[in-house]
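[1] Got a predicted structure plus its sequence, pasted below:
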Amino acid sequence: MKLTFLKVTLLMCMLVLIQFATACEPDKHPSSNQNLNGVSSVNKETKVNVPSEDDKIVIGFSMDTLAEDRWLRDRELFREAVEALGAEVKIFASKGDDALQILQAETLINEGIDILVIVPHNAESTAMIVKKAHSAGIKVLSYDRLVRNSEIDLYVSYDNEMVGELQANAITKQVPKGKYVYIGGAETDYNAHLFKKGVFNVLQPLIDKGDITIVYDQWTKDWFPENAYASMVEALKANNNEVNALISANDATAGGAIQALSEQGLAGKIPVAGQDADLAAAQRIVKGTQTMTVYKPLKELADLAAELAVKLAKGEEITVERMINNGKSEVPSILLSPIAVDLENIDDTIIADGFHSRQEVYEGK
């Protein structure tokens, strides 16, 4: 009996020790309720990995392309902003390849990044990336372009609908009546749809009055200037060169279209709008072959995105005043204001900001 009592006593002591050890084990899966303050909670059930204060934040930056001047600037400005905050960034660019962008994002996720920042090539297919990141406890910030049909955690961009409105307002001041050509961006890029919506916010009342006729309207596959060139050649041919104005979704597509105008002796005779404030566009404005561009100060965007990405990774609260529906959820969004630039204010905007030097812009003038 004494031996049996001793065994029972030892067994009870072991159970107490096991319970004590279990109670002291740290929680390896912190609550995901450290979400955005003042907005609807997104993806509440996802386990979010929040690094400790001593860990260096690692940000994955998945980019669509580096083929255009502005994206090279975004890459370097974002890197500088992240490093200034004491964090680290790993950057991949997919050269406009949807499958490659998904693969690169998966690589970043598997490397154990703390947050993913993405510039989607295809607004729809990249929803898969958001789902994979959330499954791994990683939040996702959509940079400049909105990922569609996903529970994205935060969207930071310029007001892209306003971009189109600035373009159309500038051109309709010069051509209140006439035949218009619209050359859009890539149909897979949701921003291209927002630009177009902004343009037609302004044009539609004039179309309804019969003052303006849209004689050509086409998307530009992958934003390639050569595709915009082909579209403009087609537009001119279909209208016997009788075109009064051109609005192009960005400066690269405007450049391709202006090449087609030049071949017909029309460059500088037809008002042309673009956006991005590319150096080539700024030079064309000075030379008179492009009327205006829309300037989106990239440092402002990169600095803000970097700051918010670090906060999201740390689980800190972020308050926003605007929500945008991406087809699946109301996305907490911060939109900055773009600036219309023409010959009159080019010195006071992109040159004064150091976006391009005066020497570069006025080269050959």
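    Cool, the structure landed. The shown structure was predicted, so the numbers you read here are calculated from the model rather than taken from an experiment. Numbering: from 1, shown residues only.
[2] From here on, just use CA atoms for contacts and neighbour counts.
    Noted.
[3] can you give me the strands in the chain?
    Taking DSSP state E as the criterion, the chain carries its strands at 58-63, 88-93, 115-118, 139-143, 154-158, 178-183, 212-218, 245-248, 272-273, 293-295, 322-325, 330-336, 339-341.
[4] ok, and which of the ones you listed has the densest surroundings?
    Among those, ranked by average contacts under mean count of other C-alpha atoms under 10 Å, first place goes to strand 272-273 (a mean of 30).
[5] Quick one: list the elements packing against that strand.
    helix 160-174, strand 245-248, helix 251-263 (3 or more C-alpha pairs under 8 Å, 6 or more residues apart in numbering; DSSP states H and E).
[6] could these be laid out in TSV, adding distance to Ile214?
    As requested, those are exported to TSV (distance: least, C-alpha to C-alpha, whole Å):
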stretch	distance to Ile214
helix 160-174	13
strand 245-248	10
helix 251-263	16
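[7] so where do the helices sit in this protein?
    Assigned helices in the chain, in chain order: 2-24, 69-84, 98-110, 127-135, 160-174, 190-209, 225-238, 251-263, 279-287, 298-314, 358-361 (criterion: DSSP state H).
[8] which one of the ones you listed lies closest to Asn326?
    helix 190-209 (9.6 Å; C-alpha to C-alpha).
[9] try this one side by side with the last:
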Amino acid sequence: MKKKLIALLLALAMGASLAACGGGGGTTQSPAGGTETTPAGTETGSGGEQTGAGKTVGIAMPTQSSERWINDGANMKAQLEALGYEVVLQYAEDDVQMQVSQIENMVAQQVDCLVIAAVDSGALTTVEAQAKTAGIPIIAYDRLLMDTDAVSYYASFDNKGVGTAIAEYIVEHKDLEAAKAAGESYTIEFFMGSPDDNNAVLLYQGIMEVLQPYLDDGTLVCKTGRTSFDDTCILRWSQEEAQKMCENYLSGFYADEDLDIICSAFDGFAYGCRSALEAAGYTEANWPMITGQDAELMATKNIISGKQTMSIYKDTRLLAEKCVTMVNAVINGTEPEINDTETYDNGVMVVPSYLCTPLAVDKDNYQELLVDSGYYTAEQLAE
């Protein structure tokens, strides 16, 4: 009942939000690394004025290799255009120097605000300083910008909460308390996010705060012994690297015993692990629990078919909306809504943040959370 209520409220909120932000320009993606600039439209803000008329927002996204970043860019672009802003949207394809160059160009174009989802959260300090000198405010989008005082705000999900939700799902659906009481155990391996992404560290912390006691008492057994962040992190969130890791684990440690749980921090890792499992001969009879993050379309299809157990639903429409309100407030000289002023210390300052709430999605609730809210259509999931 609680999940149904959450889904209903989410659907109502998003319906109202998208109606208010509708009517923007097209959302066709630019070619890899290319620039897409759309002239300001004639849409008006809630007060009847062209909120963004004559203003330009630069959006620097990390990659188009992941569905979620394409959606993030498209959602922000559409909502900003609906407010009358011109939008420069670029993807760096996981190339740090390309992203530096893209942002330098945006600074040279004298955009009025920068939204940055970094390829490497600590590698942009020089260009961020250039933006600050030019008087251009920066909003970090879903990846905290590290070691800089040039960032004004941060829009993200509760990243530690993502890890907590993944771990709590494992505890509940594997009934680890009952296993502990019966002296039983499950094998588990970890596939964590990129070491240059602060979110990945927080997610790992959320997972381990919940699961470490079960590792300590033997209810969970990691046969590789790889449980630290350094041992489990995967640079640039690489699906291919996750697949290689899983192949090595299965051949080196699980030749005579099944792997029960794959604690994956990203849907892309889940895809790689699926390929490794199929190559190793796993079937429905011994298929492990596989977690994920982002509730991508392919991941949702895999959840329906049983090839992935769950994912974390992070509504990119909602996150884009919150970031757009930050942009609009900063450009118009007002204070945006924030709900966290303590958590996100980037090494130089604590960045004021707005954190959206992540939700666990699986075969039992994907219809409510993803379809009924309009995030995906039944036709998309049936393709």
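    Ah, there it is. Predicted model only: the values in this text are computed from it and were never measured.
[10] Superposed, what's their TM-score?
    Remark: TM-score between the superposed chains equals 0.82 [TM-score structural alignment, normalised by the length of structure 1]; 312 aligned residues with a C-alpha RMSD of 1.8 Å.
[11] Now render the helices of structure 1 as JSON lines, adding distance to Val320 of structure 1 and mean neighbour count.
    Shown next, in JSON lines, are the helices of structure 1 (distance: least, C-alpha to C-alpha, whole Å; neighbours: other C-alpha atoms under 10 Å):
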{"stretch": "helix 2-24", "distance to Val320 of structure 1": "38", "mean neighbour count": "10"}
{"stretch": "helix 69-84", "distance to Val320 of structure 1": "21", "mean neighbour count": "17"}
{"stretch": "helix 98-110", "distance to Val320 of structure 1": "26", "mean neighbour count": "19"}
{"stretch": "helix 127-135", "distance to Val320 of structure 1": "20", "mean neighbour count": "19"}
{"stretch": "helix 160-174", "distance to Val320 of structure 1": "18", "mean neighbour count": "21"}
{"stretch": "helix 190-209", "distance to Val320 of structure 1": "20", "mean neighbour count": "19"}
{"stretch": "helix 225-238", "distance to Val320 of structure 1": "36", "mean neighbour count": "20"}
{"stretch": "helix 251-263", "distance to Val320 of structure 1": "31", "mean neighbour count": "23"}
{"stretch": "helix 279-287", "distance to Val320 of structure 1": "33", "mean neighbour count": "21"}
{"stretch": "helix 298-314", "distance to Val320 of structure 1": "11", "mean neighbour count": "20"}
{"stretch": "helix 358-361", "distance to Val320 of structure 1": "37", "mean neighbour count": "15"}
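[12] what's the burial count for Glu335 of structure 2?
    Neighbours of Glu335 of structure 2 under the rule other C-alpha atoms under 10 Å: 12.
[13] Give the equivalent position in structure 1 for it.
    Using TM-score structural alignment, the equivalent of Glu335 of structure 2 in structure 1 is Glu317.
[14] Verify the contact between its match and Lys311 for me.
    Yes - using C-alpha atoms under 8 Å, Glu317 of structure 1 makes contact with Lys311 at a distance of 7.4 Å.
[15] Contact partners for the most centrally placed residue in structure 1?
    The geometric centre of structure 1, computed from its C-alpha atoms, lies nearest to Asp144 (C-alpha atoms, centre = their mean), at 1.7 Å. Contacts for Asp144 of structure 1 (C-alpha atoms under 8 Å, 6 or more residues apart in numbering) come out as 119, 155-158.
[16] give the contact list for the equivalent of Phe355 of structure 1 over in structure 2.
    Using TM-score structural alignment, the partner of Phe355 of structure 1 in structure 2 is Tyr375. Neighbour list for Tyr375 of structure 2: Asp315 [criterion: C-alpha under 8 Å, 6+ apart].
[17] For Tyr375 of structure 2, give its distance to Leu10 of structure 2.
    Tyr375 of structure 2 sits 11 Å away from Leu10 of structure 2, going by C-alpha to C-alpha, to the nearest Å.
[18] Report the contact partners of the closest residue to Ile334 of structure 1 other than its chain neighbours.
    Nearest in space to Ile334 of structure 1, with sequence neighbours left out and distances taken as C-alpha to C-alpha, 6 or more residues apart in numbering, is Val156 at 5.0 Å. The contact partners of Val156 of structure 1, taken as C-alpha under 8 Å, 6+ apart, are 141-144, 301, 304-305, 333-335.
[19] can you list the residues you listed in JSON lines and add distance to Ala235 of structure 1?
    Compiled in JSON lines, those are given as follows (distance: C-alpha to C-alpha, whole Å):
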{"residue": "Leu141", "distance to Ala235 of structure 1": "38"}
{"residue": "Ser142", "distance to Ala235 of structure 1": "35"}
{"residue": "Tyr143", "distance to Ala235 of structure 1": "33"}
{"residue": "Asp144", "distance to Ala235 of structure 1": "30"}
{"residue": "Leu301", "distance to Ala235 of structure 1": "35"}
{"residue": "Leu304", "distance to Ala235 of structure 1": "40"}
{"residue": "Ala305", "distance to Ala235 of structure 1": "39"}
{"residue": "Ser333", "distance to Ala235 of structure 1": "37"}
{"residue": "Ile334", "distance to Ala235 of structure 1": "37"}
{"residue": "Leu335", "distance to Ala235 of structure 1": "34"}
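[20] Looking at these, which one is closest to Asp208 of structure 1?
    Nearest member of the contacts of Val156 of structure 1 to Asp208 of structure 1, counting by C-alpha to C-alpha, is Leu335, at 30.2 Å.
[21] Counterpart of the closest one over in structure 2?
    Using TM-score structural alignment, the partner of Leu335 of structure 1 in structure 2 is Leu355.
[22] correct me, but that match touches Phe157?
    Yes - Leu355 of structure 2 is within contact range of Phe157, at 4.6 Å (criterion: C-alpha under 8 Å).
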